[in-house]
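Visitor: sequence and predicted structure, then a few things I'm wondering about:
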Amino acid sequence: MDKDGKMRFGADSDSEITRGFCSCLVWMLDGAAPEEVLELKTEDLASLNVGLPRGGERSRVNTWHNVLISMQKRTKMLMAERDGKAPFQPFPSLVVTAGGIHAKGSYAEAQ
């Protein structure tokens, strides 16, 4: 999120197809208001006619969905940070921070 409250995105992938999907989503959402990013649904991307399940091929649709969901999660986190709120509850048994991965709870510790 930039100083004006607009979302800024960048993405990359080893896969050329995924890199292309990421580039399209970044092109569409970079500079958008956070609310606009959160309003976008996977179904809104159907008109792009990419990866629609024709021959049982669902992986392309999943790529759009997964990249969009990741962008929206990051947006929610930055909005919460901007508003002085906790971004979200971490996964109950695994906490990932810049300092590493830490087990939380007896189940995770036993693993």
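Guide: Received the coordinates, thanks. No experiment lies behind these values; they were computed from the predicted model shown.

Visitor: C-alpha only now, for contacts and for neighbours.
Guide: Fine.

Visitor: in which helix or strand would I find the residue nearest to the spatial centre of the chain?
Guide: With distances taken as C-alpha atoms, centre = their mean, residue 70 lies nearest the centre of the chain, 0.9 Å away. Using DSSP states H and E, residue 70 sits within helix 59-82.

Visitor: chain center to that helix: distance?
Guide: Counting by C-alpha atoms, centre = their mean, to the nearest Å, helix 59-82 is centred 2 Å from the centre of its parent chain.

Visitor: helix or strand right after that helix?
Guide: The element immediately downstream of helix 59-82 (helix or strand, assigned by DSSP H and E) is strand 94-97.

Visitor: which other residues reach the helix or strand following that following strand?
Guide: Sequence order places strand 100-103 as the next helix or strand after strand 94-97, per DSSP H and E. Identification of contacts with strand 100-103 by C-alpha atoms under 8 Å, 6 or more residues apart in numbering yields 93-96, 109.

Visitor: adding another structure so you can compare the two:
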Amino acid sequence: MTIQEQQEDIVSDFEYLGNWDDKYEYIIQLGKELPLIEDKYKTDDNLIRGCQSRVWLHVDYIDGKLEFTADSDAVITKGLISLVIKVLSGHTPKEIAEAEITFIDAIGLSSHLSPTRSNGLLSMVKQIKLYAVGYMAKSVKQ
């Protein structure tokens, strides 16, 4: 599934949910289903800067694609990183770096999150894109 198709799936899921209480419950559920990051990756180097909560993000480069795992100490934030990983994990660095992330605005997250949580979500996307650019640069050097 492409990044755009993943985003469309998320938008469709959120359209099905009625009110924001249901949507938050869904985000929390996604966080609970997020495969846990290994404890050895819960280091300061893997913390995402700009998040009010602690969010750890680890990347593996497997067969030309980036695979992300993450965790957070806050349930909503864990659900948010789960959404971002659902969209971007399993794609090439080039696909990730060039992707336009539209689902955040399309489902109304920007207007329903606190400013600090919204900034944290943007920091998560930014960090994943930075990893992608870094892996693109590595592959050019090789």
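Guide: That came through, no problem. Since this is a predicted model, take the numbers as computed values, not measurements.

Visitor: any idea what the TM-score comes out to?
Guide: Superposed pair, TM-score by TM-score structural alignment, normalised by the length of the first structure: 0.62. Supporting alignment: 82 aligned residues with a C-alpha RMSD of 2.2 Å.

Visitor: ok so, going back, in the helix holding residue 70 of the first structure, what counts as buried?
Guide: The neighbour-count check on helix 59-82 of the first structure (16 or more other C-alpha atoms under 10 Å) flags 60-61, 63-65, 67-69, 71-79 as buried.

Visitor: tell me the buried residues in stretch 85-97 of the second structure?
Guide: For stretch 85-97 of the second structure, using 16+ other C-alpha under 10 Å, the buried residues are 85-93, 95-97.

Visitor: got JSON lines for those residues, with distance to residue 8 of the second structure and secondary structure too?
Guide: Below are these laid out as JSON lines (distance: C-alpha to C-alpha, whole Å; DSSP: H, G, I helix; E, B strand; the rest coil):
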{"residue": "85", "distance to residue 8 of the second structure": "14", "secondary structure": "helix"}
{"residue": "86", "distance to residue 8 of the second structure": "12", "secondary structure": "helix"}
{"residue": "87", "distance to residue 8 of the second structure": "10", "secondary structure": "helix"}
{"residue": "88", "distance to residue 8 of the second structure": "13", "secondary structure": "helix"}
{"residue": "89", "distance to residue 8 of the second structure": "15", "secondary structure": "coil"}
{"residue": "90", "distance to residue 8 of the second structure": "17", "secondary structure": "coil"}
{"residue": "91", "distance to residue 8 of the second structure": "16", "secondary structure": "strand"}
{"residue": "92", "distance to residue 8 of the second structure": "19", "secondary structure": "coil"}
{"residue": "93", "distance to residue 8 of the second structure": "20", "secondary structure": "helix"}
{"residue": "95", "distance to residue 8 of the second structure": "16", "secondary structure": "helix"}
{"residue": "96", "distance to residue 8 of the second structure": "16", "secondary structure": "helix"}
{"residue": "97", "distance to residue 8 of the second structure": "18", "secondary structure": "helix"}
